[in-house]
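Q: below: sequence and its predicted model.
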Amino acid sequence: MLSGRRILLVVAGGIAAYKTLELTRRLRERGASVRALLTRAGGEFVTPLSLAALTGDKVYSDLFDLTDEAEMGHIQLSRDADLVVVAPATADIMAKHAAGRADDLASTALLATDKPVLMAPAMNVRMWEHPATRNNLETLKRRGIRFVGPTQGDMACGEYGYGRMAEPEEILTAIEAQFRTAGLLTGRRVLVTSGPTFEALDPVRFLGNRSSGRQGHAIAAALAAAGAETTLVTGPVARPDPAGVTTLHVESAEEMLSACREALPVEVAVCAAAVSDWRPAQVAEQKLKKGSAAAPDIALVPNPDILAELAQPGPHRPRLVIGFAAETEKLVEHARAKLAKKGCDWILANDVSPATGTFGGDETTIHLIDATASESWTRMRKQAVAERLVQRIGRFFSGPPMSDTPADAVQRGVAE
């Protein structure tokens, strides 16, 4: 997978910089060539000599090194690579890139590159949770920057929480996923639904749910990154539109169904939205007032079943229809029943019990189920779920969808 690949590794200033030495070694073991770019702050944690010994190449750090500018130039440095990896990606370097600053070699190379960028954030938990960092993160994601981590745990500063840089093996997996999915679905049209639906009670109130849209948006972004022409139909969420995706914003289930119909024909439909099962039979024209009388009786009627409709046989049925089953008990049993009822090809079942933190959280546990088998994926970030699903979809179009590598065979279990 990595043989012959060229990686530009940007090492910024943070205690996690020591992990980049192990990452470099593992990349070289897999046949990748690594060229290191070390910031001035990064040089306080790892030495140029260490990186040079592991990369087998010169380490670059000075924007105003005239010899380097004559021989290669900062633009050529950033474009000779197949992938730019920033590890650790500090709050400072994320802020610089989000703002488009270019006052050192690292920030200049990032601004000048036309290649994919993968960042592995590492910082104090308070810095990671600060609104400025969160805004920078969303800005960079909108521009197509991909992220791995951070993870949760003890930090060098003595605090605990999210902010630890992902381990070298996890970063390596993300790098391999980048190359594995690049161009995998080029030329294919796909549809993704995401987020909740809001069903109006009156001009002010609505029936809804806690879906954040994090998983559906991650899937849409991963499909677009794999080259697919992607349409995302999303309910109301507080998330930015993914880069490279045609995004349609709706509120109700009926609006979502209408937008999905307009997006057809597609080859793949991924229904990740948490569509409300019911809606009020009547919507009050004015705000319902609270009086002395008992609470009003609200009659409900079923909403359209978007997944079932897209899965119906017909000339516009996608070749692959994938649904989600958000369950709180008997995940595989209920998901298999949903698969048969809806007529879709795959179901991704996940536990959304309050204790799991799945709704609105960044991690989930997935069980992928088709007509004959099921497999369980270990708990992972929703971005990792999206990338793994894209790989699955790619294999569907190139071979049997449920017969893969020996590792996958070990994870797969025949459903009872």
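A: On my side now, so go ahead.
Q: going forward, measure contacts between C-alpha atoms and count neighbours the same way
A: OK.
Q: the residue nearest to residue 207 when sequence neighbours are not counted: neighbouring residues, count only.
A: Spatial nearest neighbour of residue 207, excluding adjacent residues (C-alpha to C-alpha, 6 or more residues apart in numbering): residue 199 at 5.0 Å. When neighbours are defined as other C-alpha atoms under 10 Å, residue 199 has 22 of them.
Q: you'd agree residue 199 is up against residue 206?
A: Yes: at 5.1 Å, residue 199 and residue 206 qualify as touching, with contact defined as C-alpha atoms under 8 Å.
Q: quick one: contacts for residue 98?
A: Shown in contact with residue 98 (C-alpha atoms under 8 Å, 6 or more residues apart in numbering): 136-137, 139-140.
Q: and residue 68, how far from residue 110?
A: Residue 68 sits 17 Å away from residue 110, going by C-alpha to C-alpha, to the nearest Å.
Q: next: residue 269.
A: Distance from residue 269 to residue 110, by C-alpha to C-alpha: 34 Å.
Q: again with residue 310
A: Counting by C-alpha to C-alpha - residue 310 and residue 110 are separated by 41 Å.
Q: check it against this one:
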Amino acid sequence: MSRFPSRVPPALVLFLPLALCAGTTSAADELTLAAALARAEAQHPSLEAQRALARVAESQVLQAGLRPAPELRLDAENLLGSGPYGSVDRLETTLGFSQLIERGDLLARRVDSARAQQALQADDSAIARLEVRAEVARRFAHLLSDQAKLAITRETTALAEDTQREVERRVSAARSPVAERWRARIALERARLDEEHAEHELLASRRHLAAAMGQAEADFGEARGDLQRLPEVAPVEELLARLESAPEALRYASEVRLRESEWRLARSKAKAGVTLGTGLRRFEDGGDTALTFSASLPLWQGSRQRGAIAEAEARRDQGQSERSAALLRAQAQLYALYQEMNHARVEFEAQRDRVVPAAQQALEQTRYAWERGRYSLLELRDAQAEWTAQRSRLIEAAAEYQSQLIEIQRLTGQLTLPSQAGAAAP
């Protein structure tokens, strides 16, 4: 009698041994989601770029706090003219010093605007970090799914090999027609091709996860996590309320504050500054010296700022409207994701509790009957294919749940470790 694998509880599918082309990996090489997230935060290029932008914003605040620099000026008059001015005898030289005096609260408004830009950049950094973490979590869950599917295809290949050996014995003993030998060989070849395809999918998933962590090579071993642990999720009303404090919403709020500060800065610029100067003038013809004083004030500065003030005001109003529109879109997206996630849970539980056990029983009974000559090879192959398909669908439903959960957590800004044992959901 041919071998048939003992029943494997669905929750243990992800922990079957994984052997890649380079051989099996040790426990020390295993990768958890927490370790993957730590790698990404330490080395991902986009996060390095955000850290550089944070330094840029800090420098801009420092620059905005500087007052206008004083000016040192040297003037020469009555030089290289005609008649008595053809020489330097009547040259007049003036060494002057001037300073722009900003009126009103222009300096404070300029600093406020730079700090608002810095706050906006901090929100961008938080969003970038959240996006990187969400992408790592998605890729990690996909890798767990591909590992489980590879394990299933290997079991299917083992079943096909057992079946093919049994058919060979039957054909040799003239208990089965020769055609069944070829059908069994076809089934075995198809199983091996499916296994090879699953191996390629797994290698691609590993590379995608490596890229999500900010590295070119997948220098880690087997991914470890319980994909089939589906955490309970807070009610949709509570999740919708969390959108107000999510990084995306905070960024829109920071952008509104930035536009407000830019509007106030534009209004402050309407107050023209006064440039005051003083200097020392020397008269070459007599060797005398005298002090000079100057003052200048731009004309019609307020009217020339009207366009800039109107533009800043319009951008401020635009930011407020965009914030409201973005919140509405996020609410609709979150509600749809919540429904899809609940459907994935229903399907997963149906597969785990009813469909997969039924397919398991059907396969065992069909195999038993086939070995006693009551069922044909075609019926056995159908039962094996159904068993494989339903177990794969179980993994897909679990992966779908995790994917929707990660996206919900990204929207609400509270990404946890959904694929790790003991992790909490939002």
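A: Cool, got the structure. The model shown is predicted, which means the values in this text are computed figures rather than measured ones.
Q: now the TM-score, please.
A: The TM-score (TM-score structural alignment, normalised by the length of structure 1) is 0.21; 153 aligned residues with a C-alpha RMSD of 7.3 Å.
Q: write the PyMOL selection for whichever of the contacts of residue 98 of structure 1 are buried.
A: The PyMOL command for the buried members of those (criterion: 16 or more other C-alpha atoms under 10 Å) is given here:
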select buried, resi 136+137+139+140
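Q: any chance of the contacts of residue 98 of structure 1 in CSV, plus secondary structure and distance to residue 321 of structure 1?
A: As requested, the contacts of residue 98 of structure 1 are exported to CSV (DSSP: H, G, I helix; E, B strand; the rest coil; distance: C-alpha to C-alpha, whole Å):
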residue, secondary structure, distance to residue 321 of structure 1
136, helix, 34
137, helix, 31
139, helix, 31
140, helix, 30
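Q: could the contacts of residue 98 of structure 1 go into CSV alongside distance to residue 347 of structure 1?
A: Output for these, formatted as CSV (distance: C-alpha to C-alpha, whole Å):
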residue, distance to residue 347 of structure 1
136, 34
137, 30
139, 32
140, 31
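Q: number of nearby residues for residue 406 of structure 1?
A: Residue 406 of structure 1: 9 neighbours (other C-alpha under 10 Å).
Q: ok, it - contacts?
A: Per C-alpha under 8 Å, 6+ apart, neighbours of residue 406 of structure 1: none.
Q: and it, how close does it get to residue 192 of structure 1?
A: 30 Å.
Q: same question for residue 119 of structure 1.
A: 25 Å.
Q: name the element residue 118 of structure 2 belongs to?
A: helix 106-172 (DSSP states H and E).
Q: correction: the previous question concerned residue 133 of structure 1.
A: helix 131-142.
Q: what packs against the helix or strand that comes right after that helix?
A: Per DSSP H and E, the first helix or strand lying C-terminal to helix 131-142 of structure 1 is strand 146-147. In terms of contacts (3 or more C-alpha pairs under 8 Å, 6 or more residues apart in numbering; DSSP states H and E), strand 146-147 of structure 1 is packed against strand 117-121.
Q: helices and strands around the strand it packs on, which ones?
A: So strand 117-121 of structure 1, by 3+ C-alpha pairs under 8 Å, 6+ apart, packs with strand 83-89, strand 146-147.
Q: and these: which comes nearest residue 180 of structure 1?
A: strand 83-89 (12.6 Å; C-alpha to C-alpha).
Q: what is the orientation angle of the helix or strand just after that closest one with strand 83-89?
A: Counting by DSSP H and E, the element after strand 83-89 of structure 1 in chain order, helix or strand, is helix 91-99. Following axes from the mean of the first three to the mean of the last three C-alpha atoms, to 10 degrees, one obtains 130 degrees for the angle between helix 91-99 of structure 1 and strand 83-89.
Q: measure how helix 91-99 of structure 1 sits relative to strand 117-121, angle-wise.
A: Going by the same axes, to 10 degrees, helix 91-99 of structure 1 makes 140 degrees with strand 117-121.
Q: ranges for the strands of the stretch 251-400 of structure 1?
A: Secondary structure of the stretch 251-400 of structure 1 (DSSP state E, counting those that start in this stretch): strands located at 268-271, 278-280, 300-302, 320-327, 346-351, 363-369, 373-381.
Q: can I get those in a markdown table including mean neighbour count and distance to residue 397 of structure 1?
A: As requested, the strands of the stretch 251-400 of structure 1 are exported to a markdown table (neighbours: other C-alpha atoms under 10 Å; distance: least, C-alpha to C-alpha, whole Å):
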| stretch | mean neighbour count | distance to residue 397 of structure 1 |
| --- | --- | --- |
| strand 268-271 | 24 | 10 |
| strand 278-280 | 20 | 35 |
| strand 300-302 | 12 | 35 |
| strand 320-327 | 22 | 9 |
| strand 346-351 | 24 | 14 |
| strand 363-369 | 22 | 17 |
| strand 373-381 | 16 | 18 |
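Q: in CSV, list those strands along with distance to residue 217 of structure 1.
A: CSV is the format used below for the strands of the stretch 251-400 of structure 1 (distance: least, C-alpha to C-alpha, whole Å):
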stretch, distance to residue 217 of structure 1
strand 268-271, 11
strand 278-280, 24
strand 300-302, 26
strand 320-327, 14
strand 346-351, 15
strand 363-369, 14
strand 373-381, 13
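Q: great, nothing more from me.
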